[in-house]
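>>> give me a 3D structure for the following:
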Amino acid sequence: MRVALFVSCVNDALFPRTGRSVVAVLERLGHEVVFEPAQTCCGQMHWTTGYHREAEGLARRFCEVFAGHDAIVTPSASCAATVRNAYPRLVGGDPPPVHEFTEFLTDVLGVTDVGAVFPHRVAYQPTCHSLRALGLGDRPLRLLREVRGMELADLDRAEECCGFGGTFAVKNADVSVAMVADKVRHLRDTGADVVCAVDTSCLTHIGGALSRLRSGVRTVHLAEILAGAGS
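Model prediction:
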């Protein structure tokens, strides 16, 4: 299958390893991955903060850049949710065929074992967009359970928000810090040495709190684990 990668602006600018990991997994499974160099932001930040005119322009550009692709994959649940849920209101019609990475593997390719090896104790943090906007459910967990050498830790109150919420963390900093403190406490209780999720934005927030505590716990995108990266 020929798959277009929408890497997302956050990953492109700050976490390129995440995008490379998606490519590595898909190519390992025998699929061709193409990258449209004209891609930019999906407009999520603009949409969620009320700048709908600006979001519409980015949405139309996204549709033009990815026109003709039957499958678009992104390692960002929040961006996938924006395209799927906001674009019909912004530009009308059916949204582009964007799939979050784990749902593409499980639902489209019908794969849970991607041949990954990751010898660590890992806690999975389900992000709000993945749970509530996309309804990913246990898809990420099904993939993680097939990773060789990995011990999957149980995270108490996993479905509670980490406190990031995009601009929420800026506009409501005190509340955001209190929320991530609760999240980090539960994560450290798992004894995991790695925390993973399907949104690097949330991992940035959690990782910052873990770093300030000098916890020694790393954050990695789930795609990196499936690629066998970061041993």
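
>>> C-alpha only now, for contacts and for neighbours.
OK.

>>> and C128, what does it touch?
Contact partners of C128, counting by CA atoms under 8 Å, 6 or more residues apart in numbering, are E159, E160, C161.

>>> one more pass at 10 Å, please.
When contacts are counted by CA atoms under 10 Å, 6 or more residues apart in numbering, C128 touches 77-78, 134-135, 159-165, 199, 202.

>>> C-terminal to the longest helix along the chain, which secondary structure element comes first?
The longest helix of the chain (DSSP state H) is helix 173-189. Once helix 173-189 ends, the next helix or strand along the chain (criterion: DSSP states H and E) is strand 194-197.

>>> one more sequence to fold, the one below, so I can look at both together:
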Amino acid sequence: MSSPHSSVATPQATRLAPPLAGARNYPAQKPAEVYLFGTCVLDLFFPEAGMDAIRLLEREGIRVHFPQGQSCCGQPAYTSGYTDEAREVARAQLALFSHDWPVVVPSGSCAGMFRHHYAELFHDEPATLRQVEALAARTYELAEFLLEVCRIQLDDRGSPIKVALHTSCSARREMGTHVHGRSLLSQLGQVERVDHDHESECCGFGGTFCVRMPDISGAMVRDKTAALAGAGADAVVSADCGCLLNINGAFEKQQQSLRGEHLASFLLRRTGGKSDGVQS
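Below you'll find the predicted structure:
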């Protein structure tokens, strides 16, 4: 990558504040077809969660399209201050979603990039900005889509279990994923969601943050995993694969048996579907 335009990269938290999550009108009927934007982390490290997300959507009678040319949403470059590179990556994604179908994203942080930050990237390109605004209006995080658009009703078929829900900090701010995740888990009669300290705090991943500031990132994930382990949960569930990658790596290094699982895999298995996930 070339040098960013400013000498100090602008953290995501100090970018233009996005609209509060949840202030949107949802369609009266669920669509017949959707796109799935799988995210680069899910594609590389959690492909089973992507397949489980597809199965959940197909079970709702929806045909899922997965454009093969998709890659990164551009968030790592954007939050590191590499605006030109982020625009190049974002422009490539825009070309993939030509039909007017909803775009469902199994990651709140990447969905937030589509919904809130592409507009800043292309603020000086009126034609592209109109395309970006149309994409933002039809982009949904997976849990939000299942809850608010599909109006899914879950029938729990699993054994009693205590679960801690972790939500990405940016996804909480931008997409309200903690609200949607809690609502879906509350439909599962045998699942008890347990609260944990540091719930709203970052796990320390932060995309390139964990590479640029590993000591701080390591301290943050130690706090997060200690809180999760101390909550008395049997399992950890999250809708963001970046967080899962960081949290599970820390658990493994600490030789803990607790592991995090993507919400899509957890919901599918609990409701009688066959998940590609490894957990029982």
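
>>> next, the TM-score between them, please.
Overlay of the two chains. TM-score (TM-score structural alignment, normalised by the length of structure 1): 0.93; 230 aligned residues with a CA RMSD of 1.5 Å.

>>> export the contacts of C128 of structure 1 as CSV, with columns for secondary structure and distance to F101 of structure 1.
Converted to CSV, those look like this (DSSP: H, G, I helix; E, B strand; the rest coil; distance: CA to CA, whole Å):
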residue, secondary structure, distance to F101 of structure 1
A77, helix, 8
S78, helix, 12
L134, coil, 12
G135, coil, 13
E159, coil, 20
E160, coil, 22
C161, coil, 21
C162, coil, 21
G163, coil, 23
F164, coil, 21
G165, coil, 20
D199, coil, 10
C202, helix, 16
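
>>> which of those residues are buried, as a ChimeraX select command?
Buried members of the contacts of C128 of structure 1, defined by 16 or more other CA atoms under 10 Å, are picked up in ChimeraX with:
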select :77,78,134,161,162,163,164,165,199,202
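
>>> distance to G50 of structure 1 added to the contacts of C128 of structure 1, as CSV?
CSV is the format used below for those (distance: CA to CA, whole Å):
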residue, distance to G50 of structure 1
A77, 20
S78, 16
L134, 21
G135, 24
E159, 26
E160, 25
C161, 22
C162, 22
G163, 20
F164, 18
G165, 15
D199, 22
C202, 21
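
>>> for the contacts of C128 of structure 1, which one is nearest A59 of structure 1?
Proximity of the contacts of C128 of structure 1 to A59 of structure 1 (CA to CA) peaks at S78, which lies at 14.5 Å.

>>> what lines up with that closest one in structure 2?
Matched to structure 2 by TM-score structural alignment, S78 of structure 1 sits across from S109.

>>> excluding sequence neighbours, find me the nearest residue to that match.
Excluding the flanking residues, the one nearest S109 of structure 2 by CA to CA, 6 or more residues apart in numbering is A171, at 4.7 Å.

>>> is it true that that neighbour touches E201?
No. With contact defined as CA atoms under 10 Å, A171 of structure 2 does not count as touching E201 (11.4 Å).

>>> can you check which part of structure 2 stretch 200-217 of structure 1 sits on?
The aligned range for stretch 200-217 of structure 1 is 241-258, by TM-score structural alignment.

>>> follow-up on the earlier one: please list all residues in contact with the aligned partner of the residue nearest to S109 of structure 2 in structure 1.
Alignment note (TM-score structural alignment): A171 of structure 2 maps to S130 of structure 1. By CA under 10 Å, 6+ apart, S130 of structure 1 lies in contact with 76-81, 100, 136-137, 140, 197-199.

>>> which PyMOL command selects the buried ones in these?
Buried residues among the contacts of S130 of structure 1 (16+ other CA under 10 Å), as a PyMOL selection:
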select buried, resi 76+77+78+79+80+81+100+136+140+197+198+199
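
>>> would CSV of the contacts of S130 of structure 1 with distance to L29 of structure 1 be doable?
Listed next are these as CSV, based on distance: CA to CA, whole Å:
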residue, distance to L29 of structure 1
S76, 20
A77, 21
S78, 25
C79, 24
A80, 22
A81, 25
E100, 17
L136, 21
G137, 23
P140, 17
A197, 22
V198, 20
D199, 22
